[in-house]
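# missing the sequence, but the structure's below:
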């Protein structure tokens, strides 16, 4: 029991250390929540009693794995006399854009029953080859260990081949097929891979043609539905935003459907990708 408690404490410390309040408002909420709790000498259970949540929920809030609501934070602001600090930070965090919170995004992706993905600039991670992913990481300069990042990305793709895979709908803006990421050989391998994966019964790949006009979304838009929740994730450049508010999710869902309405059918999309491959020979 003592060893288990020690391991849990080590895991909690690692989670807290991974937070970056300088680049994520939600991380700032988590850090401030823990700071206020410790300053007032409260346990996670005491916080949960006031915030109408379980002790484990509070622990997850402080580690940045889950997000408290305004209803959770308001009684804590009152109890700690913080002049609405926590609720104000959370309100700004809902509307703000953070650097991509990979952990939170991947948690949803791992359990999603359906994933709808639109991308205007690159092949989505679930469809990337290792060479293509490596070229992206080298170009982007956002990771220190490229080999590890590529391995992690390839591991994510294993879900597509499991016994209960997610339904995956992908819409690629036509320029995604043109960008020479990593050179001609890498792009050829990447497009061939997209064609192979698109043959899976639970995967749909379509192309949004440039002739359809500006789609209204830059970067990528991902809509994921799990058994208990639905979220949207928007990413452009090095900035990302995870959305869990139903009104916003409905708006993004409409945007995705509008894009899909103008995308080419699957067979025409496949023909276009094959045509691009022919130009690379």
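Thanks, I have it. Note that the structure is a prediction, hence the values are computed from the model and not measured. Residues are numbered from 1 along each chain as shown.
# alpha carbons only for contacts and neighbour counts from here, please
Noted.
# other SSEs contacting the helix or strand residue 87 falls within?
Assessed by DSSP states H and E, residue 87 sits inside helix 85-95. The contact analysis (3 or more Cα pairs under 8 Å, 6 or more residues apart in numbering; DSSP states H and E) places helix 85-95 against helix 25-39, helix 70-80.
# tell me the most buried of these?
Comparing these by mean neighbour count (mean count of other Cα atoms under 10 Å), helix 25-39 comes out on top with a mean of 20.
# specify the angle between that one and helix 70-80 in degrees.
For helix 25-39 against helix 70-80, the angle by axes from the mean of the first three to the mean of the last three Cα atoms, to 10 degrees is 30 degrees.
# got the angle between the helix or strand following helix 25-39 and helix 25-39?
With elements assigned by DSSP H and E, the helix or strand that comes after helix 25-39 is helix 44-51. Inter-element angle recorded for helix 44-51 and helix 25-39: 110 degrees (by the same axes, to 10 degrees).
# give the buried residues for helix 44-51.
Buried residues in helix 44-51, defined by neighbour count with 16 or more other Cα atoms under 10 Å: 44, 45, 46, 47, 48, 51.
# pick the one among those closest to residue 155.
residue 44 (34.1 Å; Cα to Cα).
# distance of the closest one from residue 59?
Using Cα to Cα, to the nearest Å, residue 44 is found at 7 Å from residue 59.
# what's the answer for residue 25, then?
With Cα to Cα as the criterion, residue 25 and residue 59 are 18 Å apart.
# next: residue 89.
18 Å.
# who has more neighbours out of the two?
residue 59 (20 against 17; other Cα atoms under 10 Å).
# what's the helix or strand for the more buried one?
helix 55-63.
# could you do residue 134 as well?
Using DSSP H and E, residue 134 falls in helix 130-140.
# just residue 170 next, same as before
strand 167-173.
# next SSE downstream of that strand?
helix 184-197.
# what packs against whatever helix or strand comes next after that next one?
Downstream of helix 184-197, the next assigned helix or strand under DSSP H and E is strand 203-208. Strand 203-208 is packed against strand 167-173, helix 246-262, helix 266-279, with contacts defined by 3+ Cα pairs under 8 Å, 6+ apart.
# another structure for you, compare them:
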């Protein structure tokens, strides 16, 4: 079995999980659900955090021999994210990883930038940027005390493609890349890695898909090297790499999973 050196020089098996604890925000459905199930299958204890009830996913994991817990969280509220982190530590004693998957997306309305309201702008930043920052802030003390942690933030292919009529959303996802890089500089001395995962469009929410022009999804598929729709499972390998020990010397990076739609 190959091994790698961790930040303090001890040998660490890159494939060994050892009951590590990962929080997945927005874990109750869609991409978050796929992450939670994959993490549990890989041997992680998973805190499925969501503003909606995530108990169905938690039950699915526990019934199949995994370990999961449900945590209610509003990522835009400091008291709620603080409670999330404390609840996980009270139950399992540690936090090894955080996947900031929760986002304001499916209810976003596309419109020209000069028609956006202040409320539409603010809610996008409250959830996508402030929410990411607050979740990072909430887990940081526990990762710092252990001298290790993995944070995976979520950006999007809308940043390099500069999708029009989506300015508020594109701006938040651009901010996540800068947040990740700056945060990686601050927390690296504590053995904490911070990276960004940037998916392409994944039509995982039927309500959102129904509101879109069919031509949008078709056009995106044609721009990819792999000419098919993207699925939540397409993100799992990259997520497990970033949250696991095989990426212990990777931080401040942005990894695109886009089927070859663009090279950045």
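The structure has been received and is ready for your questions. This structure is a prediction, so every number in the text was calculated from the model and none was measured.
# kindly provide the TM-score of these chains.
Aligned and superposed, the two chains score 0.30 in TM-score terms (TM-score structural alignment, normalised by the length of the second structure); 129 aligned residues with a Cα RMSD of 5.9 Å.
# buried stuff in the helix holding residue 87 of the first structure?
85, 86, 87, 89, 90, 93, 94.
# taking these together, which two end up most distant?
Taking Cα to Cα, no two of those sit farther apart than 85 and 94, at 14.5 Å.
# work out for me the element residue 47 of the second structure sits within.
Going by DSSP H and E, residue 47 of the second structure is part of strand 45-50.
# helix or strand right after that strand?
helix 55-63.
# show me where the stretch 101-250 of the second structure has helices.
Remark: helices assigned in the stretch 101-250 of the second structure by DSSP state H, counting those that start in this stretch are 118-125, 131-146, 158-161, 167-187, 206-211, 214-223, 236-243.
# columns mean neighbour count and distance to residue 56 of the second structure on top of those, output as CSV?
Shown next, in CSV, are these (neighbours: other Cα atoms under 10 Å; distance: least, Cα to Cα, whole Å):
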stretch, mean neighbour count, distance to residue 56 of the second structure
helix 118-125, 15, 27
helix 131-146, 20, 23
helix 158-161, 15, 31
helix 167-187, 19, 29
helix 206-211, 12, 18
helix 214-223, 14, 29
helix 236-243, 18, 20
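# and the helix holding residue 134 of the first structure with helix 184-197, angle?
130 degrees.
# helix 130-140 of the first structure packs against which elements?
Partner elements for helix 130-140 of the first structure (3+ Cα pairs under 8 Å, 6+ apart): helix 146-156, helix 184-197.
# tell me which other helices or strands the shortest one touches.
Pointing back at helix 146-156 of the first structure there. Looks like helix 146-156 of the first structure contacts helix 130-140 (3+ Cα pairs under 8 Å, 6+ apart).
# any idea how far residue 206 of the first structure lies from residue 271 of the first structure?
Using Cα to Cα, residue 206 of the first structure is found at 10 Å from residue 271 of the first structure.
# separation between residue 206 of the first structure and residue 3 of the first structure?
51 Å.
# kindly report the same for residue 171 of the first structure.
48 Å.
# the two: who's more crowded?
residue 171 (26 against 8).
# ok, and for the very next helix or strand once past the helix holding residue 87 of the first structure, which residues are buried?
The element immediately downstream of helix 85-95 of the first structure (helix or strand, assigned by DSSP H and E) is helix 102-111. Buried residues in helix 102-111 of the first structure, defined by neighbour count with 16+ other Cα under 10 Å: 105, 108, 109, 111.
# would a markdown table of the residues you listed with distance to residue 257 of the first structure be doable?
Converted to a markdown table, those look like this (distance: Cα to Cα, whole Å):
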| residue | distance to residue 257 of the first structure |
| --- | --- |
| 105 | 21 |
| 108 | 21 |
| 109 | 20 |
| 111 | 23 |
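# which of these sit farthest apart?
It's 105 and 111 that sit farthest apart of these, by Cα to Cα, at 10.5 Å.
# I'd guessed residue 223 of the first structure sits against residue 233; true?
Yes - Residue 223 of the first structure lies in contact with residue 233 (Cα atoms under 8 Å); the separation is 6.5 Å.
# okay, the two: which has more neighbours?
Each of residue 223 of the first structure and residue 233 has its neighbours counted (other Cα under 10 Å); residue 223 has more, 25 against 20.
# how about residues contacting the helix holding residue 87 of the first structure?
24-26, 28-29, 32-33, 69-70, 73-74, 77, 243 (Cα atoms under 8 Å, 6 or more residues apart in numbering).
# so which two of the residues you listed are the farthest from each other?
77 and 243 (23.7 Å).
# returning to that earlier point: out of the buried residues of helix 85-95 of the first structure, flag the one nearest to residue 37 of the first structure.
residue 86 (11.7 Å).
# what's the first-to-last distance across stretch 223-233 of the first structure?
6 Å.
# swap that for stretch 119-136 of the first structure, please
Start-to-end, stretch 119-136 of the first structure (Cα to Cα) is 15 Å.
# surely residue 135 of the second structure is in contact with residue 79?
No - when contacts are counted by Cα under 8 Å, residue 135 of the second structure is not listed as touching residue 79 (10.5 Å).
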